[in-house]
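Student: got a structure for you, letters missing:
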């Protein structure tokens, strides 16, 4: 088995709602979706984000559109109106997940 960075096989979109960040991951090729479901676990995502996410991480599977969505609680230092973070909307969270290496 070899490892690939997620960015080689998928793209990501991220957003915010209060202190919650969500990151959607969509494979370039629909045939990679089942493989991503196996490899891109909540545990791997939690390990990647580490202390950036202080709350629960949940994964939602959207089989119809072949995408995964990770919802991360307490991830934006209070949210847009309360945070002094440079990235209060959590847009960089999508770029960070694409650095994750997964087994191919």
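Tutor: Good, I have the coordinates. Just so we're clear, the structure is a prediction, and the values are computed from it rather than from any experiment. Numbers count the residues shown, from 1 in each chain.
Student: going forward, measure contacts between C-alpha atoms and count neighbours the same way
Tutor: Noted.
Student: Spatially central, which residue of this structure would that be?
Tutor: residue 23 (4.0 Å; C-alpha atoms, centre = their mean).
Student: Quick one: neighbours of residue 90, just the number.
Tutor: 24 (other C-alpha atoms under 10 Å).
Student: ok, now residue 4?
Tutor: 14.
Student: hang on, the earlier thing: would you confirm that the residue nearest to the centre of the chain contacts residue 15?
Tutor: Yes. Look at residue 23 against residue 15 with C-alpha atoms under 8 Å: they come within range, at 6.7 Å.
Student: For the protein, which segments count as helices?
Tutor: 33-39, 42-49, 92-97 (DSSP state H).
Student: Presented hereafter is structure B, for comparison with structure A:
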């Protein structure tokens, strides 16, 4: 966990958890804040552009974000990201179920005052 004055850089899985599914050549990945206090940081940094960069190697044709503020969650739909889909892909690891872990590995910056709301507590690696 890097620290710059009062900013902590943490992997997304410390601030949120995820659910994933796939249908055809489309993956959807939900990101749900561990605590409502983390929601503004997630909204500001886990954007369509950031998710597109995180999955650039999968070459999705489009990433669409749906924000669910009442749930402190968002859902991302990645089009054309699954090697043609479950029935066409030769690589089992490319299916939607596995992709949430790759998204949750991206880093975000949060105010150090929010550290108590992170999964694993403020001192977890």
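Tutor: Great, that's in hand. The structure presented is a predicted model; accordingly, all values stated were derived computationally and were not measured.
Student: circling back to that earlier point, nearest to residue 7 of structure 1 among the helices of structure 1 would be which one?
Tutor: For residue 7 of structure 1, the closest of the helices of structure 1 is helix 92-97, at 8.3 Å, according to C-alpha to C-alpha.
Student: which residues of structure 2 does the closest one align to?
Tutor: Mapping helix 92-97 of structure 1 onto structure 2 (TM-score structural alignment) gives residues 98-103.
Student: Relative to the whole chain's centre, how far out is the matching stretch?
Tutor: Its chain's C-alpha centre and that of stretch 98-103 of structure 2 lie 7 Å apart, by C-alpha atoms, centre = their mean, to the nearest Å.
Student: ok, residues contacting it?
Tutor: 12, 18-20, 29-30, 51, 54-55 (C-alpha atoms under 8 Å, 6 or more residues apart in numbering).
Student: how much does that stretch stray from structure 1?
Tutor: Its matched residues in structure 1 lie on average 0.6 Å from stretch 98-103 of structure 2 after superposition (mean C-alpha distance after the TM-score superposition for structure 1).
Student: can you pull the buried residues of that stretch?
Tutor: 98-101, 103 (16 or more other C-alpha atoms under 10 Å).
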